[in-house]
Structure formats: C-alpha cells, structure tokens
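J.: give me a 3D structure for the following:
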Amino acid sequence: MTPEAMAALHAACFTTPRPWTPAEFAGFLADPLCFAVQAPAGVLIGRAVAGEAELLTLAVAPAARRAGLGRHLVAGFLTEARARHADSAFLEVSAENAAAIALYTATGFAVAGRRKGYYQHPDGHRADALLMAQALSATSP
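T.: Predicted coordinates for the structure are as follows:
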C-alpha cells in the first residue's frame, strides 16, 4: 500500500485524531524503527525502540470492519514487536472508541493510564485517551 493509499484509508476512518497525510505515512515508512502491517483493507503502523513497541495507528476500512482484520493486524504488530526484541507494547486510544478498546483488550492489552482531554474533536469537545499496554514474551498472543 502506498503512502497515498494509507492516507486515504486513514481519512476514511478518522476525524479525531486528524487523519495522517501521505507525507506523514512516507516519513514513518522511511524510519528504520517503524514498520507497517498491511492488508488490502487495513494498515497498522508501529514503532519499536529500546525494548518497547508502540502501536501508532490502526485503520480498517469501514466496510471491512467486524470481520477479524483488526485482530489480524494487531497480531502482526505483536509478532513484529517481538521480532524487534520489544519486551512491552503500548498504545493510546480514545476513551470514546469502544470498538477499538474491545479489540485491544481482546488482543491482550489492558488500560494502564488515562490522559484527560487529550483529543480535541472538530466540534471542540475533548475526549480522554486511554493508555493501554501489555508485556510481551515469546509465547504471548
């Protein structure tokens, strides 16, 4: 998937936080610490450094949701994180995004903290970010 296709998919999925641009995706893909897990209707960008892996973004086309693609992409992220010698993985997600929270919980993440008013929506209201994390081992999901 090209950075332009990734940006178009991201724009179809997000208003808050704002969708990433093709240049931002290209920058992440050029960074040796970052990696992409891709499928025709989804993309996940991760980064691994100093024993930690961060799930930076996950986008699944609206028409492809609830079919296991998000779980597949997260599993690929965890596999790549382990391959890059990460001992832990973390992410942040809007406290208002129940579907994403359910996905991350089902794939082994647990709430580790909260950032009050972290996301600002286009209408001006603010939403908390949940910090979610999990320890990684060679045998974890």
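J.: please make it C-alpha for all contacts and neighbour counts, starting now.
T.: Noted.
J.: using the three-state scheme, assign the spatially most central residue of the chain.
T.: In the chain, the residue lying closest to the centroid (C-alpha atoms, centre = their mean) is T57, at 3.1 Å. Three-state assignment for T57 (DSSP: H, G, I helix; E, B strand; the rest coil): strand.
J.: so where do the strands sit in this structure?
T.: 34-39, 42-49, 52-60, 88-94, 110-120, 126-135 (DSSP state E).
J.: packing partners for the longest helix along the chain?
T.: When the chain is parsed with DSSP state H, its longest helix is helix 69-83. Using 3 or more C-alpha pairs under 8 Å, 6 or more residues apart in numbering; DSSP states H and E as the contact criterion, the elements in contact with helix 69-83 are strand 34-39, strand 42-49, strand 52-60.
J.: same list, the ones you listed, but as a markdown table with distance to L9 please.
T.: Listed next are the helices and strands packed on helix 69-83 as a markdown table, based on distance: least, C-alpha to C-alpha, whole Å:
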| stretch | distance to L9 |
| --- | --- |
| strand 34-39 | 11 |
| strand 42-49 | 8 |
| strand 52-60 | 7 |
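J.: sequence B follows; please return its structure for comparison with A:
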Amino acid sequence: MSAVSAENAVTLRPMTGQDIDRCLVLERELFAEEGPWSAQAFRTELSSDTHYLVAVDSSGEIVGYAGLAVLGRQGDAGGVETEVRTIAVAPRARRRGIGTALLTALLSKADELDAPVFLEVRVDNQPALRLYERNGFQQIGVRKRYYRPVGVDAYTMRREARSARARAEEATG
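T.: Next up is the predicted model:
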C-alpha cells in the first residue's frame, strides 16, 4: 500500500522482526528523553495481537512506523478495543503526510474490528494533537507525569468505534 505524493513516495508494509534494528535507530532519535523501546519490547509487541507497519521510502529506508494493539476479543463482555501503541516519523521525513498515512492505516484496522481506539499523547505535542483531533479523537483524561523520566503529562484520547460514529451521525443528521 502506498501513501503520500508521488515525488515523496512511501510504501506502508507490515513490520517484521528484520525491521527492528532499523526502527530502534529511529526510536532512540525520537524518544531519547522518554526512554526508547528496546529490541525486546518490539519483539514482544510483534509476537502479540498487534498490527505494526513501517513506512519505507523509495531508497528502502524506514522513515516511520506505527503500531496498534488489539485488546479483548469479539464476544467478550467488554468487546474489542484497540490502542495506538506508537507512531513515529523521522524528523527529515515530516510534513509529507507519513504520520497521517500511518494513522489512517491503523484506524482502518480498528474500523474492520468495529473497535474504539485509545491512545496517550504528550500534552505538549501539538502536531500530534492536531492529527488526532482531525481524525475524530477526543480527549478523555490526563495522566500526570506519564512520560518518564521527564515527567510530562499525557492526554488520554478516544475515537469511537465505526458503528458508534455511524449512530451519532444518524442522530445528528
């Protein structure tokens, strides 16, 4: 699946274990002060019920990645929920629609499951907040000092399941 404009062609594909080392370089660059994920953390995520993607540019370089966890099961009392685990885009590749493409792919997976989507985001990350709000997320809470060791707060956000959004549109439409 391709994303963004032709001159900035990026392909999204499933993340594999072979991508971990390249993702770690980006992880350390982007999340150094919050404690970047380890190789083991990526391996654990890939071995569980998750949907991880990488964004690869025309030279084969990974310029972004994102992950969505599936929590619960169809038929469980609480149903299925999903959680955006991470979205990362290399600084040199920003403002090209890669973050939007990654998020859109994750949201499509959640919509296939008819599941709400949750996430946490730094309260001072305005570009991410705008992206999430444009895509139907609403702030539902604050987690104090969530990002350690720096102690920055996080907003918790939620996007309703596809069926709930459709019902809300019918009620207001």
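J.: sorry, back to before: my guess is the residue nearest to the centre of structure 1 meets G42, correct?
T.: No - T57 of structure 1 lies out of contact with G42 (C-alpha atoms under 8 Å); the separation is 10.6 Å.
J.: the equivalent of A30 of structure 1 over in structure 2: how many residues sit nearby?
T.: Counting by TM-score structural alignment, A30 of structure 1 lines up with S47 in structure 2. Residues contacting S47 of structure 2 under the criterion other C-alpha atoms under 10 Å number 10.
J.: aligned partner of the residue nearest to the centre of structure 1 in structure 2?
T.: Under the alignment defined by TM-score structural alignment, T57 of structure 1 is paired with T86 of structure 2.
J.: what sits against its match?
T.: By C-alpha atoms under 8 Å, 6 or more residues apart in numbering, the contact list for T86 of structure 2 reads 65-68.
J.: pipe these into a markdown table and attach distance to D124 of structure 2 and neighbour count per row.
T.: Converted to a markdown table, the contacts of T86 of structure 2 look like this (distance: C-alpha to C-alpha, whole Å; neighbours: other C-alpha atoms under 10 Å):
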| residue | distance to D124 of structure 2 | neighbour count |
| --- | --- | --- |
| Y65 | 21 | 27 |
| A66 | 20 | 24 |
| G67 | 21 | 24 |
| L68 | 22 | 26 |
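J.: any chance of those residues in JSON lines, plus distance to R95 of structure 2?
T.: Below are the contacts of T86 of structure 2 laid out as JSON lines (distance: C-alpha to C-alpha, whole Å):
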{"residue": "Y65", "distance to R95 of structure 2": "15"}
{"residue": "A66", "distance to R95 of structure 2": "16"}
{"residue": "G67", "distance to R95 of structure 2": "20"}
{"residue": "L68", "distance to R95 of structure 2": "22"}
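J.: before we move on, back to that, save the strands of structure 1 as JSON lines, and put in distance to A67 of structure 1 too.
T.: Formatted as JSON lines, the strands of structure 1 follow (distance: least, C-alpha to C-alpha, whole Å):
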{"stretch": "strand 34-39", "distance to A67 of structure 1": "13"}
{"stretch": "strand 42-49", "distance to A67 of structure 1": "12"}
{"stretch": "strand 52-60", "distance to A67 of structure 1": "10"}
{"stretch": "strand 88-94", "distance to A67 of structure 1": "20"}
{"stretch": "strand 110-120", "distance to A67 of structure 1": "22"}
{"stretch": "strand 126-135", "distance to A67 of structure 1": "23"}
